[in-house]
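[1] below are the sequence and a predicted model; questions follow.
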Amino acid sequence: MQAREANFDGLVGPTHNYAGLSFGNVASQTNEKSVANPLAAAKQGLRKMKRLADLGFLQGVLPPQERPSLRLLRELGFSGSDTAVIERAAKDAPELLAAASSASAMWTANAATVSPSADTRDGRVHFTPANLTSKLHRAIEHEATRRTLQAIFADPAHFTVHEALPGTPALGDEGAANHTRFCSQYGERGVEFFVYGRSEYRRGPEPVRYPARQTFEASRAVAQRHGLSEDGTVYAQQSPEVIDAGVFHNDVIAVGNRQTLFCHQRAFVDQSAVYDQLGAQLSKAGAQLNVIEVPDARVSVADAVTSYLFNSQLLTRPDGRDVLVVPQECRENPRVAAYLDDLVVNAGPIDEVLVFELRESMKNGGGPACLRLRVVLNEAERQAVAPGVWIDDALFGRLDAWIGKHYRDRLAPSDLADPKLLDESRTALDELTQILGLGSLYDFQR
């Protein structure tokens, strides 16, 4: 059966704000305490989904998680009514209220690692939710992520949704932001590429300024539980120097699709050996690796971090043309803009560059690639997905109206202390589960 790649984007939640919670993420720290616009953020993301769906791509949507997380605040010792919990946390520990209120689940590249059925031993699509242990505001996501994935990919004949890995630093797992799959055709056996920042037991080089979030041990464990073959799996270490420059995930310095790897010259430790290993394994799968390496002299690591050139989506259209989806910031950086112009003119494997306005997400350190989770599906698997999550004209219209009805157009960190925000969010999410047909996803619905 013919397989296609679907992208499931995270819908930005009603509590989207700039609390500066992500140490190592330059944009997040730079914009700390500024005023966010949740309504604009959600509509920017939704419009990206709609445009890609209009171009013929399979486009799904993942709902936001409930925020603020009263479960987290109660686990941390705050008690009383919901209003009392929020008011006490705002007074005594505003940093914990900010963590409990983060809308970071919108970046679904960190939701899970996904292996398609063509690669797995049992012929099912496997999902492992990321434990995201490096950040408190993200470590609280994986249980709700698993619940959402189980609701959307519910058929056990086609899908296996695992628990997250144990939440220990040795198994720090950041999901698909550090995972890429290469293949000849989506439905054929491929090579899964896992990139890690450090190893707990193998030691080796590590960054010194910012933490390495993904471990080798976590990547290997995901590959093992998904039933991947040794000759279909490649591991590479991210350059510690680029992590220290603000490249907190591999998808900030590299992106791949089918036979193409688009990356910076300084992306990996022992980069030529990484190319050799990928090429050798991909040739066994009947494909030839094509590397587009961006020279540091053309685009510096700093340029890559500020523009998010590599936090792009590299997609193959139904007509076979390859498209690079980039944020508007790439056009605002003259060196990156010039490189992209040359990339298309030189008639390489990338045929077209599409530019999107995603400024609200970008200010928190999330570009096009951060917002999507890639899932390769054959026709039977696609039919088994919950039908209400696919973006089309009707769903776009309903979601656009839903955002306009429920979202604020201004949210400062101090507004997180407003108990009304919890009621607004719950009202919105309750209606959303009905729109998407996903049943009772949230704690407050149970």
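    Looks like it arrived, so ask away.

[2] going by C-alpha atoms from here, please, whenever you check contacts or count neighbours.
    Noted.

[3] what's the burial count for Asp400?
    Each residue near Asp400 was counted by other CA atoms under 10 Å, and the total is 16.

[4] mind jotting down where the helices sit in the stretch 151-300 of the chain?
    216-225, 240-244, 271-284 (DSSP state H, counting those that start in this stretch).

[5] which positions in the longest one come out as buried?
    So that's helix 271-284. Of all the residues in helix 271-284, those buried under the rule 16 or more other CA atoms under 10 Å are 274-275, 278-279, 281-283.

[6] circling back to that earlier point, so which of the helices of the stretch 151-300 of the chain gets nearest Ile140?
    Smallest distance to Ile140 across these (CA to CA): 17.8 Å, for helix 216-225.

[7] which residues sit against the closest one?
    113, 128, 165, 170-173, 194-200, 233, 235 (CA atoms under 8 Å, 6 or more residues apart in numbering).

[8] another one to put next to it:
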Amino acid sequence: MALTEINFDGIVGPTHNYAGLSLGNLAATSNAGRTSHPRAAALQGIAKMRANLALGLAQGIFLPHRRPDDAWLDALGTHAQDADTGLLANALSASPMWAANAATISPAPDTADGRCHLTVANLVTMPHRSHEWQGTLAQLRLAFADTGHFAVHGPIPAPFGDEGAANHMRLATSHAAPGVEIFVYGEKGGAFPARQHVEASRAVARLHGLDPARTLFVAQSQDAIAAGAFHNDVVAVANGHVLFTHEQAFADRHGFYADLRRIMPDVEIVEVPAARISLADAIRSYLFNAQLVTLPTGESALILPTEARDTPAVWRWLQDMIAGNGPIRRIELVDVRESMSNGGGPACLRLRVVADPATVDPRFLVDNPRLDAIADIVSRHWPEAITPADLSSPALWEQAVHARAELLAMLDLRELI
């Protein structure tokens, strides 16, 4: 079995809007009320996927969920036509686009039964995300239906918040080698909620059959949460034998680094000093919400948002890093400004799954011709712009349902309609 890392990107849905629903996500709340551009947002995401393919990376997709979420509104005793403004905004959120929150993944080399395990995230902390898991689970069960190679788990029960891969990292000498799995949890962050509960992380590790000797549970720093690092992937990312992190990402970084080096002596920790890049600049630029990937050449590359170039302190540090002799040798920039304005960078848009592509439902894998067909649907059916007033428009709801149905039909995924 040829294990490789497949990046599954969420296609930005036709109701992408700036309702400012995510407390603690400074980009989302500061841009609340702006006009969004769903068509441009989806096309930006498709362009990022094309760039990944050009780098020789395997690429998959997850599909937008039905919006408005009528079933969720029904359960609350209301309907889109008469729901209050707040509930309607939550029912229309396009947040499933951020696939890093879809699930936590443990590849086959790490698990007791030798299968890749996936646990769908419950996302209970935020109302607009708490009703995602059913739609996400339906897609996971289709994409990874081969039970000889995959085990797909339902959500961790409330009240233990689980935010998926955005608070999980894996280090390994190769994708096919046993790894070190790192679960990062929050405790408190001042005015902002800590979204990942340690009990949820421990439950996922047990469900996946992980080796306790190669599993770490690490507290996120309160300073990072308070500064707007609502998920660990806003201040740290790992791949291969490289951990790329901000100095203030973890509550006890020295203890964490010592534990990590004990398990994996050859780990390379690239720590960005706070004296060079503040937490504010790290979060503003989404320096760490990058895709840290291994290219077919074997070199490590960072796929960064263009905001990293636009933040002087960040760009100077990156140039110094590349000029040095560290493990990260290449930088690629992508424009995902619509997603960034709602609080999600390149890493938020993707879920990494280490698997043999031949074991994945091919309808969830893409190449350039398939992306051409998706882009054509988006260009013809996605709204060009959405203002806050548009959220109460039945015409928008009808357009969103129709646009999604067209995409699912083209991809032969009518089961999800």
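    Nice, thanks for sending it over. In this text the structure is predicted, and so the values were computed from the model without any measurement.

[9] that older thread, compare the helices of the stretch 151-300 of the first structure and give me the one nearest Gln2 of the first structure.
    helix 271-284 (19.9 Å).

[10] name the helices or strands packed onto the closest one?
    strand 191-196, strand 233-237 (3 or more CA pairs under 8 Å, 6 or more residues apart in numbering; DSSP states H and E).

[11] run the angle between that helix and strand 191-196 for me.
    150 degrees (axes from the mean of the first three to the mean of the last three CA atoms, to 10 degrees).

[12] next, name the residue at the spatial heart of the first structure.
    Among the residues of the first structure, the one closest to the centroid is Ala109, at 1.5 Å (CA atoms, centre = their mean).

[13] could you list which residues are in contact with the counterpart of that one in the second structure?
    Superposed on the second structure with TM-score structural alignment, Ala109 of the first structure falls opposite Ala100. By CA under 8 Å, 6+ apart, the contact list for Ala100 of the second structure reads 164-166, 347-352.

[14] for Asn25 of the second structure, which non-adjacent residue is closest in space?
    Distances taken as CA to CA, 6 or more residues apart in numbering put Gly228 closest to Asn25 of the second structure, at 5.6 Å, once the chain neighbours are dropped.

[15] repeat that for Gln59 of the first structure.
    Once flanking residues are discounted, Gln59 of the first structure sits nearest to Asn7: 5.1 Å by CA to CA, 6+ apart.

[16] if we can go back for a sec, pretty sure the residue nearest to the centre of the first structure sits in a helix.
    Yes. Counting by DSSP: H, G, I helix; E, B strand; the rest coil, Ala109 of the first structure is located in a helix.

[17] show me where the stretch 301-446 of the first structure has its helices.
    301-307, 329-332, 334-345, 359-362, 379-384, 393-406, 420-436.

[18] which strands and helices sit next to the third one?
    Using 3+ CA pairs under 8 Å, 6+ apart as the contact criterion, the secondary-structure elements in contact with helix 334-345 of the first structure are helix 301-307, helix 329-332, strand 352-356.

[19] dump the ones you listed to JSON lines, plus distance to Gly187 of the first structure and mean neighbour count.
    Shown next, in JSON lines, are these (distance: least, CA to CA, whole Å; neighbours: other CA atoms under 10 Å):
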{"stretch": "helix 301-307", "distance to Gly187 of the first structure": "32", "mean neighbour count": "20"}
{"stretch": "helix 329-332", "distance to Gly187 of the first structure": "32", "mean neighbour count": "18"}
{"stretch": "strand 352-356", "distance to Gly187 of the first structure": "24", "mean neighbour count": "17"}
